[in-house]
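**Q** structure, please.
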Amino acid sequence: MATAPPPRSTTPSIGVPAVGAVANDVGISRRSWNKFKRDSIFSLFTPFVLSLAAGNLRLEAFRHYISQDVHFLQAFAHAYELSEECADDDDDKIAISELRKNILKELHMHDSYVQEWGIDLGKEESSVNSATQKYIDFLLATASGKVEGVKGLGKLATPFEKTKIAAYTLGAMTPCMRLYAFLGKELKALADPDLNTHPYKKWIDNYSSEGFQACTLQIEELLDKLSASLTGEELDVIEKLYKQAMKLETEFFGAQTLSQKTVAPLWKELNPEESRLMLFSDFDLTCTVVDSSAILAEIAIVTAPKSDQSPTDGQITRMSSADLRNTWGVLSRQYTEEYEQCIENVLSTDKGGEFNFEALQTALELLADFEKKANARVIDSGVLKGVNLEDVRKAGERIILQDGCTSFFQNAVHKENLDVTVHVLSYCWCGDLIRSAFSSGGLDALNIHANEFSYEESISTGEIIRKVESPIDKLQAFDEILVSCGDNKKNLSVYIGDSVGDLLCLLKADIGIVVGSSSSLRRLGSHFGVSFVPLFEGLVKKQRECVEGDSFNWKAKPGVLYTASSWSELHAFILGC
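**A** So this is what the prediction gives:
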């Protein structure tokens, strides 16, 4: 990739490691969890788990959950029995037997819930909901050798062949164990250690305990062992089973019956006749993996003439590819050095302390001047001259967006019973690049607010029609969009961003969510009294404040921003699973 003016944010997502690239020597259980871990967010953000974490889950909802979980665990115990019959190694048989005993202990623990909360499982015995039944059918079909897409498993005769069934079965069970271990630890982390009055403390303590974590590790290690001799195609089957189990688990938690007000998913609180959801998002590194300036630099360099080539009549005179690369390098180094100095200057304009939006806005005028001068240097250098519009559009189609970004916007704009508009506010030099990136995902309805290339017959003149260059410009566009709605509907604004350039809009919105925050954003925000709260933690706190019958005010306290580790959190919070 060409050297270009650096991205506005280069720090990984808050609180979550990058996923996807996994070492080859990692076992199938860890590899699958790393690959599908973000799917667990949809279980964590379900109304049931949020209410359970907040401690205000109604008892009848917990009773129903326990009755469903009993059916769930009974299916687990039966699946272990079938797996033990398929194992051809005595040690493996013993390990599976131990895992089955742990499930029986868990069922016994449910008996204590029955006594403590007065649950009558007899009344619930026949009422298995469809989500519970779907997982049970899936698990027992797998344990019986009826794996979808794999023919002939039920007819396998030799002990060695049957071990495949044991491996596949554990592949369908392991993610459930790991998910419960994950949920237990997440909820435990939010609990006050001195507060023993949480009504569901026993549930949280169990799934966050060292014993349950060890049991989870035990099934993962056994899955790795049983999978060691499988082919790549057979390992792919396990991965598919793992993914399906995660999906069914999310449906299981999402299907739990609640008759109470909850803070998520957000869209359910919005009556389309009275309210409109206004979604705002940055583009570079909020939506994309690579900053757009680097992509535009690459287009310019790759399509530039070689040093020994002369322009034909009528062509715009361009620098050679070698000269372009050198010029981009100079611009990049200058931008980096001056940007860092600008941030230091912004920090020195105020002593910090209590949150003050006006003081922050005044201080960021310095950054606005810097960004405008940096853009002027790019224009004066001529590095964008001669870029073809068609090349820009093709590059936009190939842009890699952050995992879950496209599906979030697709689901938002097509959500029934939701009045929503989406606006993208970006420093990007070329709005056509953004439009092409989203159009390739079927998102032509998004409103793009960015700078634009100036063209002559689809060839860039090197000029930029400058519209959005700074935090001040973004804030002005944000305010104008809200004012222009022009009807009596109440607007609920959500701004999603990742860098200093988004800070004013993030703070002005009803809900500001930082995805992949840069260190400069954290540093500058904290200096001006901004607080950063992990989204799930903030939702649990809001759920505790949630009172049935009262109108709910989503406007965050002044100076408070939420942080999300991925687009999955945004999707789960705003749209649900």
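**Q** all contacts plus neighbour counts: C-alpha atoms, from now on.
**A** OK.
**Q** who are the neighbours in contact with the closest residue to residue 301 other than its chain neighbours?
**A** Using C-alpha to C-alpha, 6 or more residues apart in numbering and skipping the chain neighbours, the partner closest in space to residue 301 is residue 321 (4.9 Å). Residues near residue 321 by C-alpha atoms under 8 Å, 6 or more residues apart in numbering: 300, 301, 302, 303, 304, 305, 306, 307.
**Q** how about this one, so we can line them up?
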Amino acid sequence: MAVLATAATAGEGSAARRFWISSMEEAIFASYSPFVVCLASGKLDMETFRNYIAQDVHFLKAFAQAFEMAEECADDDDAKAAIGELRKAALHKLKIHYSVAQEWGIDMTKEIIPNPATLKYTEFLLAIASGKIEGGKGPGRIDTPFEKTKIAAYTVGAMTPCMRLDAFLGKELQLHLQYEGSGYPYKKWIETYSSASFEASAAQMEELLDKLCVSLTGEELEIIEKLYHQAMKLEIEFFNAQPIVQPVVVPFKKLHDASNNLVIFSDFDLTCTVLDSSAILAEIAILTASKAVQSGTDNLSAQRSPSDVRDSWSAFSKQYTEEFEKCIESLLPSKQAETFDYESLCKNYEQLSYFEKQANSRVIESGLLKGINLEDIRRTGERLVLQDGCKEFFHKAINMKGKLNAGFHILSYCWCADLIRSVFGSGSPNDLSIHSNEFNYEGSVSTGEIVRAMESPLDKVKTFRSILADVGREKEHMSVYIGDSVGDMLCLLEADVGIVMGSSLSLRRVGEQHGVSFVPLYPGLIKKQREVLREDSRVWKGLSGVLYTASSWTEIHGFVLGA
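**A** So this is what the prediction gives:
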């Protein structure tokens, strides 16, 4: 994804900048909409594009009308002048729009009926411009002269995200013009939205919004922020409402039907979480030692001071890191493979699997996990910080389960599956299947032993294959695996789509030495869209030697599930 540097059009403390930054998720969802992906690929059906242009006329008409109404409400001469200039620009753009529409064979003399998504936004905007705003004291019409002056701010707040989003998408699409060159059918259109003049118009709108916000109270700013986000959501609905008649690679969930299953896999540590679970369990063990000392409990933890336990964990961590780096070096072939070599990679992974099991044995033999209470684990899991968008992704996916033939699985080296279960808190135990190690308990207290069910990359890929084999006995399947580390490599490669979170150096080094390519997700799916020739084309296939990199769970959400 392109860096959203255009958000920084205003200075520190800018309301427009703050609203845009908090709307990044919607902006990414727009990029991953079927309409924009097809447009970026240069393969969008012409009739779909004509329909989009025709519908956009209603947006421009509503903008011009809303500007006129906002200008009447503004009490500041500078604000009135700025709104007037923007209104003239909207009317000028509407004239250009008519001529462009005619070039594309659209008869603008005939009435073009707005689709429901278009109507939803234009009615929303004009209601605000007429003073029908839901605010701090509830819905109602603003009638007093003093309050009417705020209508200009509310109206501009509901228009600004459309301008900024169009400028953002224009720049995003401009990046892909290079693939089609002069033959790109929508080149002129995209160049308009990616131009310096359009960026200047978006910046002018944001500067006006900032000016109109200066005198507003905190409650009134909250109203504008709410309107801004509502407008963004309506814009996403508009893009998703464009009729797509061609096969499209997004969202991925739509590529499967009643004849096959969608199976989504994810690692846990540092893919879902911000911190590694071993460090979290170590902190619980240190806390357990502190409680034992204070209560005088006679068990292994009580025989060690909290500082001794912390030192022991620190020593384990240092040893693991040093030996892990040596192990990774041993996995690297002396010469980089010219082509993807999966057989060699699997063979080398036997060393990494042996290393991981030895490391676990040292922790178990130390007894440092003894005495941890299950309730402490659950409380910690409930408060555990996840990567932004991770929990939302799984909750939406699980809520869609009734509409999808889908399965959801977490595959993890985590020592304690109860920690993972408490993090997601999904309703039914069958909603999200956890495949991990388990603590051994006496009552609700850990014995220090681990039921060693998944300790290595080979354990992970064995479970991965077993799940898909079970699914495959009844139906075909399509799989996505999301991971972040070298331990996820085999599963990532065997999945139809392997998505890498983060920037693990060891994962890249080992992968590249064995001929694996790492491709940013968005450009990768644009390339795949160009490969789609017919409805039954299967462009995503496992063991291709290509892994896709994502900067956030929002990207993954947009690709797999859609907005």
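**Q** picking that back up, map the residue nearest to residue 301 of structure 1 across to structure 2 for me.
**A** Under the alignment by TM-score structural alignment, residue 321 of structure 1 pairs with residue 306 in structure 2.
**Q** how about residue 483 of structure 1?
**A** By TM-score structural alignment, residue 483 of structure 1 lines up with residue 469.
**Q** top of the contacts of residue 321 of structure 1 by neighbour count?
**A** The member of the contacts of residue 321 of structure 1 that has the most neighbours, counting by other C-alpha atoms under 10 Å, is residue 300 with 27 neighbours.
**Q** ok, it touching residue 384?
**A** Yes - applying C-alpha atoms under 8 Å, one finds residue 300 of structure 1 in contact with residue 384, separated by 6.3 Å.
**Q** helix or strand: which one has the aligned partner of residue 372 of structure 1 in structure 2?
**A** Here residue 372 of structure 1 is matched to residue 357 in structure 2, going by TM-score structural alignment. Using DSSP states H and E, the element containing residue 357 of structure 2 is helix 342-366.
**Q** what range in structure 1 does the next helix or strand after that helix sit on?
**A** Beyond helix 342-366 of structure 2 in the direction of the C-terminus, DSSP H and E gives the next helix or strand as helix 374-383. For helix 374-383 of structure 2, the aligned range in structure 1 is residues 389-398, judged by TM-score structural alignment.
**Q** mean deviation, the matching stretch versus structure 2?
**A** Compared with structure 2 after fitting, stretch 389-398 of structure 1 deviates on average by 1.2 Å (mean C-alpha distance after the TM-score superposition for structure 1).
**Q** what's that stretch in contact with?
**A** Against stretch 389-398 of structure 1 from outside (C-alpha under 8 Å, 6+ apart): 295-296, 299, 432-440, 455, 458-460.
**Q** give me the buried entries from those.
**A** 295-296, 299, 432-440, 455, 459-460 (16 or more other C-alpha atoms under 10 Å).
**Q** out of the residues you listed, which are inside strands?
**A** Using DSSP state E, 455, 459, 460 are the members of these that sit in strands.
**Q** how distant is the match of helix 374-383 of structure 2 from the center of its chain?
**A** 26 Å (C-alpha atoms, centre = their mean, to the nearest Å).
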